[in-house]
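Participant: sequence unavailable; structure follows:
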């Protein structure tokens, strides 16, 4: 199963180590920072599936990080769990009203945090937790590793399959070539950007084999998106 990417924003190193350990055991790729400004930059660079965000961090506060992420289109629906030592009801309400999907007060059980993260992902981005993904007439059976479009089988190579899965889990979202390399290719540092174009072309050919409209949108100077909404 494809690993989920977690951005952990926590400036307590011991706590960050503990959280990282439990999330990595649960199958996540974890990127860490203790700085709010860097967290915003990392969100653009790695496009995490989930953010665990401490309220009190270096630089701008976690609550402000959450507010800024909710203002941007690409991160407006990004699942966010707030961590804080502030347990008062007004603080919890403020965190949730700012846009956090869940709120957990210190001290807490790391296992509970992982469970809460899984619950948020199932609720906010169900495709990540599902065994089957269906979008725009494209069906992917994750257990059987099979793909159909409008009921007809589609044959894909391993890379095209991973590429399609990433698009299906993020429909409508535009990804640059560099972002796709980092998400889809295991050793992206050894791959050239133009390789992405080659595999996008192969994926298009496979999906359109039976004459369906092209659902992969090319965004000039930006990248690619799976977007059935643009098909007339």
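Facilitator: Cool, the structure landed. If you're wondering where the values come from, they're calculated on a predicted model, not measured in any experiment.
Participant: going forward, measure contacts and count neighbours with C-alpha atoms only.
Facilitator: Fine.
Participant: and the next helix or strand past the host helix or strand of residue 32?
Facilitator: Assessed by DSSP states H and E, residue 32 sits inside strand 28-33. Counting by DSSP H and E, the next helix or strand C-terminal to strand 28-33 is helix 36-46.
Participant: and the strand holding residue 32, what does it pack onto?
Facilitator: With contacts defined as 3 or more CA pairs under 8 Å, 6 or more residues apart in numbering; DSSP states H and E, the packing partners of strand 28-33 are strand 4-9, helix 13-25.
Participant: could you tell me the angle between it and strand 4-9?
Facilitator: 20 degrees (axes from the mean of the first three to the mean of the last three CA atoms, to 10 degrees).
Participant: how about the helices and strands packed on strand 28-33, which one is nearest residue 39?
Facilitator: Comparison of the helices and strands packed on strand 28-33 against residue 39 by CA to CA identifies strand 4-9 as nearest, at 6.7 Å.
Participant: before we go on, here's another structure to hold up against the first:
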């Protein structure tokens, strides 16, 4: 359902009470799409797709005088995600954003008032949970150095290389959830962030020996 802010003036309250007589200050305003003064299934609108419009990837490798460097980037753009973790935290009253909810002593609050998880303010169908899930992620990066053969020939090895590497060290996104790469192949759950644990970052230091 499309929303249009919250009721924070007497004028907005009077207008919205023509649609919902039980509405109060601080409540979420749902858009009456068909103008029948009722909010129901007929007012639902398309809210976007969890499938990216396009994806890009970059693989880069180079070496110079014994040094080698490689990295892999991946990006997905213009997909919408439902932030299920945020929804759950709102309904249970544990999200930090609720510090900014509308209250009588905070009349300019931008978050709908918390009236419990079964209230229309925090319904799952609301577009307040929908966020842009675009992201760019550095999936892996590695820097190495191989000692010259003239140096290592005395110790009986054909190659001695030192390297540092990292997997998923950097993700660029405006998505406020744990991880924008929520995946999900099912049509009913595509683009739905259920609070899955985010992809972990790993850092390594190693030595490569060839005999």
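Facilitator: That came through, no problem. The model shown is predicted, which means the values in this text are computed figures rather than measured ones.
Participant: what's the TM-score here?
Facilitator: TM-score of the superposed chains, computed with TM-score structural alignment, normalised by the length of the second structure, equals 0.22; 87 aligned residues with a CA RMSD of 6.1 Å.
Participant: in three-state terms, label the closest residue to residue 135 of the first structure other than its chain neighbours for me.
Facilitator: Distances taken as CA to CA, 6 or more residues apart in numbering place residue 168 nearest to residue 135 of the first structure, at 6.7 Å, with adjacent residues excluded. Reduced to three states with DSSP: H, G, I helix; E, B strand; the rest coil, the structure at residue 168 of the first structure is helix.
Participant: coming back round to it: out of the helices and strands packed on strand 28-33 of the first structure, deepest packed?
Facilitator: For these, average neighbour numbers computed from mean count of other CA atoms under 10 Å are highest in strand 4-9, which has a mean of 23.
Participant: could you check the angle it makes with helix 13-25?
Facilitator: Here strand 4-9 of the first structure runs at 170 degrees with respect to helix 13-25, directions being taken by the same axes, to 10 degrees.
Participant: now for strand 4-9 of the first structure, which elements pack on it?
Facilitator: Here strand 4-9 of the first structure touches strand 28-33, helix 36-46, strand 50-54, going by 3+ CA pairs under 8 Å, 6+ apart.
Participant: now that strand against strand 50-54, angle please.
Facilitator: 20 degrees.
Participant: which SS state does residue 140 of the first structure fall under?
Facilitator: Following three-state DSSP, we place residue 140 of the first structure in the strand state.
Participant: how about the contacts made by it?
Facilitator: 132-134, 146-148, 165 (CA atoms under 8 Å, 6 or more residues apart in numbering).
Participant: you'd agree residue 144 of the second structure is up against residue 63?
Facilitator: No - taking contacts as CA atoms under 8 Å, residue 144 of the second structure lies outside contact range of residue 63: 9.0 Å.
Participant: and for these two, which residues touch both?
Facilitator: Overlap of the contact sets of residue 144 of the second structure and residue 63 (by CA under 8 Å, 6+ apart) consists of residue 69.
Participant: looking only at neighbour counts, state which of the two leads.
Facilitator: In this comparison of residue 144 of the second structure against residue 63, neighbours counted by other CA atoms under 10 Å, the higher total goes to residue 144 at 20 against 12.
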